[in-house]
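S.K.: Mind folding the following:
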Amino acid sequence: MASKTNPFTFLQQVRTEVAKVTWPTRRETVISTIMVFIMVAFAATFLFVADQAIGYGVGAIMSAGR
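M.R.: Okay, the predicted model is just below:
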């Protein structure tokens, strides 16, 4: 079982660990954000087209029985 540390020691350890983090630059953050929006747009378009195609196919199958 882990030993308990006091809050002051914990905050010191957190500060030490946060100092080790390599933070992205503003440019890297902007580029990553733009890429996320582009991929979301592609995924939304693909899913919309797939949904329409499946709906058309199901509709064609259902109306074939009439």
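
S.K.: use CA for all of it now, contacts and neighbours both
M.R.: Noted.

S.K.: Any idea how many residues pack against Gln12?
M.R.: Counted with other C-alpha atoms under 10 Å, residues neighbouring Gln12 total 11.

S.K.: quick one more, to check against the first:
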Amino acid sequence: MAKTSPGDFVNQVKTEASKIVWPTRRETWMTTIMVLIMTSLLGLFFFGIDTFFGTIVRWLLSLATAQG
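M.R.: A predicted model of the protein is given here:
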């Protein structure tokens, strides 16, 4: 493996850093809004699933205690 001198390394880093394309302010806001919408929907979905299964478990436990 060839060794890279510190100067070559810094030049390579500068070259790669110049290729970075930052999102626009509008793209950042749109992405933020989409993330908030998706996390809210997933939160509601998992809340519903948790409530559903919690109800089933409570019902099954009430059956088990009524028998004993």
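
S.K.: and Thr65 of structure 2, what does it touch?
M.R.: Not one residue lies near Thr65 of structure 2 by C-alpha atoms under 8 Å, 6 or more residues apart in numbering.

S.K.: how about the helices in structure 2?
M.R.: Assigned by DSSP state H, the helices in structure 2 fall at 6-17, 25-67.

S.K.: Would you mind getting the average deviation of the first one from structure 1?
M.R.: Yep, that's helix 6-17 of structure 2 we're talking about. Here the mean offset of helix 6-17 of structure 2 against structure 1 after fitting is 1.6 Å, by mean C-alpha distance after the TM-score superposition for structure 1.

S.K.: Give me the helices and strands touching that helix, please.
M.R.: With contacts taken as 3 or more C-alpha pairs under 8 Å, 6 or more residues apart in numbering; DSSP states H and E, helix 6-17 of structure 2 sits against no other helix or strand.

S.K.: I'd like the distance from that helix to the chain centre, please.
M.R.: Centroid separation between helix 6-17 of structure 2 and its chain, computed with C-alpha atoms, centre = their mean, to the nearest Å, is 32 Å.

S.K.: What of the last one?
M.R.: Here helix 25-67 of structure 2 shows a centroid-to-chain-centroid distance of 15 Å under the convention C-alpha atoms, centre = their mean.

S.K.: Right, I'll call it a day here.
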